[in-house]
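**Q** Have a look; sequence and predicted model below, questions after that.
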Amino acid sequence: MTEKRKGARSIKDIPQEILEQLNQGKMETVNLTEWLAVDQKILLENLLKQNDKLHYLQPILENINTLKKQTVNTINEAIGTEIFNLTVKNNDKNFLDTVAKHSSDLVRCWATYTIGKNQNLSIAEKLDKIKIFVADHHFGVREICWMAVRSDISENLNESLQILSMWTSDKDENIRRFASESTRPRGVWCAHIEELKQNPELGLQILDPMKSDKAKYVQDSVGNWLNDASKSKPDFVMNVCEKWLEESPTKETKYIVKKALRTIQK
């Protein structure tokens, strides 16, 4: 199990046998170091061999080779995109299911893009289908899944915010956290959502219900959301924080407010 194994702190310290198993898709990564160390091209080839899909390899590698910059995230997206294209072309739903339920976290990351790139799905359908990955036990899958649908959220902002506002009361903290993390005005490793930078009040339907969330994972995301907003609308953030502290003087709210105001109070 993932929680029973401690990962190396640097890529050079990862034991060769562990790296081989990661590249074969036989185990999950346990930290960011391992996640960055996996050779996705080797993992892909092993996955395709194991499922008699080696004829998919060349088109996917060609897609990767067109990338202007090859990073873990761009390669991840390129593989997921081309897997989607090939499975659609070949009516290969079984392989799509295999990818979505695979034991390797990187392979499941690819699966999130098979949802994000499916333009036959409405934003409501995409969010419904991505939810299983939102609740994934692995940090990498949870991070990639919001990136896979963020552009759709941005393009369908009002509907997305309305849907995600209902996620803020879910018993799963990962699902609650996705509501704020996927809609951060600036975010990390992603395009900004200009509408939320200029009109952050639109996000209150998501933020207000989580202003005193018990999970630190959620608190960090809500605080970061407001910190993003403070860079373009500092007065809005200061007013929200003041209001929250009056309405909810809990240690959780105080922690969120401190995180939200860190740029303003520099």
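**A** Sure thing, it's come through.
**Q** switch to C-alpha atoms for all contacts and neighbour counts from now on
**A** Fine.
**Q** Might you report the residue contacts of residue 30?
**A** 2, 3, 5, 6, 7 (C-alpha atoms under 8 Å, 6 or more residues apart in numbering).
**Q** another structure for you, compare them:
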Amino acid sequence: MTEKRKGARSVKDIPQEILKQLNQGKMETVNLTEWLAVDQKILLENVLKQNDRFAYFQPVLENINSLKKQTVNTINEAIGTSIFNLTLENNDSEFLQIISHHQSDLIRCWATYTIGKDQSLSISEKLEKIKIFAADQHFGVREICWMAVRSDISENLNASLQILSAWTSDKDENIRRFASESTRPRGVWCAHIEELKQNPELGLQILNPMKSDEAKYVQDSVGNWLNDASKSQPDFVKDLCEKWLDESPTKETRYIVKKALRTIQK
């Protein structure tokens, strides 16, 4: 079982048989080292051959090769975007279903961009479709899925915050975490949301319900959200943290506050 397998600490230590199976899409990666080691071009070629879609390979490869900078994330997006366009042209919803439920985490990552790039969907429809990926058991899919819809969230900020505020009470900590991680004012590997940098109070409908969340995964995200905000609106963050500590003097809130204030208190 994948969850019992321990991944190598460096790429050179990954057994060749494991790397072969990862590149064939026959198993998930178990850590960041493996995730970065997968050759997505080989994986793409294999999954297309396996599903009688090899005609898609050359157009996707051309888009990858045209990238100014090839990283795991840019290749992910290029493949997902290309597959979306090709399946749209060929009325091939079947292949979208195949990659959305594939056993390979990187292939599921591609599927998240087929949602983000679908301009026929409203923001509420995109968020509803991305939810299954936000709850994915794999860390890589959870990270890529919020990036796939980040620009849509930013462009439809008020509607997105209202929708995501309901996610903060979900029983799945991964869903709750998506609500805060996807709306971080500065975020990681993504464009900033200027409106939240200047007016972080807009995010209170997401932050307040999770000020004492039991999951460390969520606590880290909420703390990082506020740390982002502290770089442009430090007084807002300090005042909010004081309020939270007064209202909710729990160890969970104290942990979030410590993380939120780390830049201010340097």
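**A** Everything's here; your move. Only a predicted model underlies this, so the values are computations on that prediction, with no experimental measurement involved.
**Q** picking that back up, make a ChimeraX selection of the buried ones in the contacts of residue 30 of structure 1.
**A** To isolate the buried members of those in ChimeraX, using 16 or more other C-alpha atoms under 10 Å:
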select :7
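**Q** Go through the contacts of residue 30 of structure 1 and name the one nearest residue 40 of structure 1.
**A** residue 7 (18.3 Å; C-alpha to C-alpha).
**Q** Secondary structure class of that closest one, three-state.
**A** When classified by DSSP: H, G, I helix; E, B strand; the rest coil, residue 7 of structure 1 comes out as coil.
**Q** doesn't residue 35 make contact with it?
**A** No - counting by C-alpha atoms under 8 Å, residue 7 of structure 1 does not reach residue 35; the two are 10.0 Å apart.
**Q** Mind listing the shared neighbours of the two?
**A** residue 29.
**Q** what helix or strand is the residue mapped onto residue 142 of structure 2 from structure 1 on?
**A** Using TM-score structural alignment, the equivalent of residue 142 of structure 2 in structure 1 is residue 142. Assigned by DSSP states H and E, residue 142 of structure 1 belongs to helix 139-155.
**Q** which other helices and strands contact that helix?
**A** Packed against helix 139-155 of structure 1, as judged by 3 or more C-alpha pairs under 8 Å, 6 or more residues apart in numbering; DSSP states H and E, are the following elements: helix 105-116, helix 123-134, helix 173-181.
**Q** and those helices, which is most packed in?
**A** helix 105-116 (a mean of 27; mean count of other C-alpha atoms under 10 Å).
**Q** can you tell me the mean distance of that one from structure 2 after alignment?
**A** Averaged over the aligned pairs, helix 105-116 of structure 1 sits 0.2 Å from structure 2 after superposition, using mean C-alpha distance after the TM-score superposition for structure 1.
**Q** relative to helix 139-155, how tilted is that helix?
**A** For helix 105-116 of structure 1 against helix 139-155, the angle by axes from the mean of the first three to the mean of the last three C-alpha atoms, to 10 degrees is 20 degrees.
**Q** Now find how far off-centre helix 105-116 of structure 1 is within its chain.
**A** Centre-to-centre, helix 105-116 of structure 1 and its host chain are 10 Å apart (C-alpha atoms, centre = their mean, to the nearest Å).
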